[in-house]
Each structure stands twice: as C-alpha cells, then as structure tokens.
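Chemist: sharing a model prediction with you, sequence too.
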Amino acid sequence: MNTIIFDLDGTLLPMNQDLFLKKYFDGLSKKGKAHGIEEEVFIKSVWAGTKSMLENDGEKTNEERFWETFTSIHGKDAKTWEKIFENYYKNEFNDVKVVTSPTPYAKKSVNMLKEKGYDLILATNPLFPQIATFNRMRWAGINPEDFKFVTTYENSRYSKPNLKYYKEILEKAQKEPQECLMIGNDIIEDMCVSKIGIKTFLLRDCIIGEEDYELKDYEAGDFKDLLKFIEELPVIIK
C-alpha cells in the first residue's frame, strides 16, 4: 500500500451534513433571488442538476451534466449562471464554514502521511466545482497541493457510491486497488470501495449510515485512532 484516499466532508472536515446543506442552500438561494429567480424554483433546479450528476453514466462530465439540466429549466446561457455561481463560491460560500468543525487532526494526518512518503488523493463526492472543493479543503486546514488528485465536478464523470467513480480515480492516478486505503465516514459511499479491492478505514467522528456488516471487515475508529493507525504505517521508500 502506497496511496491514501481521503473523503472530505465529515472526514477531513468534520460537520453535520444537514446543517451544512441548509446553510449552503440558504446562501445560494439568496444569490439566485438577487438575479431574479424565486427561491423555491432556484433550489429545485439546483437539486435537479445535482440529481443528474449523481445519476451520471459517464458520457459527460458532472459539470456538463449539471449545467445541461440547470439551464434546461431556466433557459439562460450556462456561462451567465456559471459566473454567478463562481462569484458565490468565491465569496458568500465561505460563510458556510461556521457550521463545520475543523480539527487539527486533519492536518496532522495529512502531514504525517506525506512525511512517510504516501501519495494522497482527495475523493470527495464531485458535485462541486474546484473552487468550492478547494475552499472546503482550506477550511479543514489542508492544502490542495498536497494531493496527487482531487475530484471535482470538472474532472469526474461519476459520483459516489458508483464504483465507476472510484475506478476512474484509480485510472487517473495510475494506481491499483491493492495500493490504496480509503478513509471516510460514510458506510455506503466510502466503504463500498472494499468491493473493488481497496482497503478501508471508517472514521467514526461524523459517521453516516447503518453498520450492516461486521466491524472486522474494516479498520475503524475516531481521529485519535486514525493517527495511531497512521503512526504504525511503514515509511514508503521511493
């Protein structure tokens, strides 16, 4: 094993997902209202675009799927809306940080793995553009440049828990399943990688999902347990 794949939301960036989504959509809907769209219609169209990314079959990127769906509802040129969304992610989106709970353990984990020579990949569900993903990484106290690959809606054609999403990551990072370990908090969306031969560590601090298989099937624990686990990993000689 020479590669660690991290989830972001609820893993490197602890949070209550419901609070995060509420704060996020509140801010985004205000942005839409300022440009003439009623809140209910705007949120409905964003969810429709998100659903199209979650159901993506790989023919187009998630970015293309989202804007294809969103603009089909509103009829405006996608570029116009992209600029509006980009402005939101550069500015108001950062207000959402208040409902997250950044921990120093995230940076400690990343730094320790870097020092040991492991390649790092960030596998957050690619429903956001790069600018929003990089912002959330910085909220967590981690540097996007420390990662070999970060999934965003621009560079992904599938979403979690579709195993093709993870296979696409392996292909782009030029890694084999047995070279990797997935660290995440979602039993369905993250731990599913065991089906394609990737080892797993379930981070329990913000756990999502019912534990429907034996604990022995994967490593598990809180952030302190994760740090201990990382400390015991061998140094990679390149």
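Modeler: Cool, got the structure.

Chemist: all contacts plus neighbour counts: C-alpha atoms, from now on.
Modeler: OK.

Chemist: what segments of this structure are helices?
Modeler: 17-34, 39-54, 62-74, 78-90, 104-115, 130-139, 163-173, 223-231 (DSSP state H).

Chemist: against that first model, consider the following:
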Amino acid sequence: MNTILFDLDGTLLSMDMILFEKLYFRELTDTFSDIMEPEKFAKNIWESTKAMVKNTEFRTNEEVFMEDFGKRLEADISVLKNRFDEFYDTRFLNVREAVHNIESIKESVKILKEKGYKIVVATNPMFPAKAIYHRIRWAGFDPEEFSYISTFETNHYCKPQLKYYEEILKDIEKSPVECLMVGNDVQEDLVAKNLGMKTYLITDNMLHRTEDAIITDYKGNYEDFFQFVKELPRADF
C-alpha cells in the first residue's frame, strides 16, 4: 500500500452537517433571492444535485449540474456560473462556523507524507474547486499538499458510484490494492472496498443511512486512526 485517499467533510474536516447545510442554504438562497424565492431555489438545487449524482455519462459534474439547473431557472448558464463563482468567494465563507480542524488528523497526514505515502483528497465532487480548497484550508491544510483533489469541474461522477473511484485510480495511476480509502460515510466511502481497496471508517461524524452491517477493514475515531498511522510501515512502491 502506498496511497491514502481521504474524504474531506467529516473526515479531514470535522463538520456539523446539519448546521453546515442550514448556513449554506441560507447564504446561497439569499444570494439568488432576486432570481427565485428561497424555498423553491433550494429545492431546485437539490434536484439538480440528484441529477448530477445519478449521471453515468462521461460529462463533468459541472456540466450536468449547470445544464439541469439552467433549465429549472430558465437562465443563461454563463450568468449562473458567474454568480456562483462570486458566492464561493464571499458569502460561502460564512459557513465556516459549522466546521473545525482536528489536530490528530493533521498530524496523521504529516506522518503519512513523511513515510512516503501519496495523499489524495477524494471528496464527493459536488462543489467547485474553490469551495473545496476553502474547506481544505479550514481543515488546516494547503491544497498543494495533496497530489490529487476531486472537484466539480474536473470529475465526471459522484459517490457512491464505483465509476467515481475508478476515475480517480485511473487519474493517479494506481491499482486498488495500492490504496486505502479513509472516510466517515458508510455508503459513500466504504463502497471503494468493492473495487479491492482497503477501507478505514472514521467513526467521529459517522454517516450510516441504512441498517445494513458495516463492512470495513479498519475503523476507529480520529485518535485511533492516528495510532494506526504511526504503526504503518513506510510506503511500499
């Protein structure tokens, strides 16, 4: 094993998901209030997000979302892109109060890099790069620290599709057996195991939407993961 894939929200970055969504939609719907009534706008965001998650064609998530969303608003896509772009530079920053960084996960990444592991941010690419980079910085990292970051603009599938993980493996030129996927979402992150990856479930901020048994190679809280990392050998290339 020589490559570690990290989920972002709830993993590298500890997050109160309920508060995050509340703040995010408050800021977003207010930004677009001159175009559409907030409740209807939020509903359309969710519907276009669903269309993006369901997409199986080789089209970027941005293309799928914007096409669907543009039809719902009957607005020019370029205008929407500019408005969203401005939002993520300004009012999106107000959702920071819903997150906080974790010292042990920062130390874990530091140790992994010192041991020679390739570090990837495998976040569900439903946000533009700049929004993802903001959250990476809020977690206490610099985007340049990571060899690969999945984003709205560059990736073509979403979790929990296996195509999402297959695309990352192709992009980073790694086989499943070389990788460990670390995440807090049972359905979205542990699915990587179906490709042959090892998985580590972070139990802090854990998301589990069904009653199905949890199948993972490793699991534990942030401190457990820190101890796990300390015991790992140097990366095997």
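Modeler: Thanks, I have the structure now. Predicted, not measured: the structure shown is a model, and the values here were computed from it.

Chemist: coming back round to it: take the helices of the first structure and write them to TSV, including distance to Gly197 of the first structure.
Modeler: Shown next, in TSV, are the helices of the first structure (distance: least, C-alpha to C-alpha, whole Å):
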stretch	distance to Gly197 of the first structure
helix 17-34	28
helix 39-54	23
helix 62-74	25
helix 78-90	36
helix 104-115	21
helix 130-139	27
helix 163-173	11
helix 223-231	20
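
Chemist: can I get the ones you listed in JSON lines with mean neighbour count and distance to Ile198 of the first structure?
Modeler: Formatted as JSON lines, these follow (neighbours: other C-alpha atoms under 10 Å; distance: least, C-alpha to C-alpha, whole Å):
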{"stretch": "helix 17-34", "mean neighbour count": "16", "distance to Ile198 of the first structure": "25"}
{"stretch": "helix 39-54", "mean neighbour count": "19", "distance to Ile198 of the first structure": "22"}
{"stretch": "helix 62-74", "mean neighbour count": "20", "distance to Ile198 of the first structure": "24"}
{"stretch": "helix 78-90", "mean neighbour count": "15", "distance to Ile198 of the first structure": "33"}
{"stretch": "helix 104-115", "mean neighbour count": "17", "distance to Ile198 of the first structure": "18"}
{"stretch": "helix 130-139", "mean neighbour count": "19", "distance to Ile198 of the first structure": "23"}
{"stretch": "helix 163-173", "mean neighbour count": "17", "distance to Ile198 of the first structure": "10"}
{"stretch": "helix 223-231", "mean neighbour count": "16", "distance to Ile198 of the first structure": "17"}
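
Chemist: for Asp212 of the first structure, find the nearest of those helices.
Modeler: Asp212 of the first structure lies closest, by C-alpha to C-alpha, to one member of the helices of the first structure: helix 163-173, at 18.6 Å.

Chemist: average gap between that closest one and the second structure?
Modeler: Mean deviation of helix 163-173 of the first structure relative to the second structure after superposition (mean C-alpha distance after the TM-score superposition for the first structure): 0.5 Å.

Chemist: contacts for that helix next, please.
Modeler: Here helix 163-173 of the first structure makes contact (C-alpha atoms under 8 Å, 6 or more residues apart in numbering) with 148-149, 151, 156-159, 176-177, 192-193, 196.
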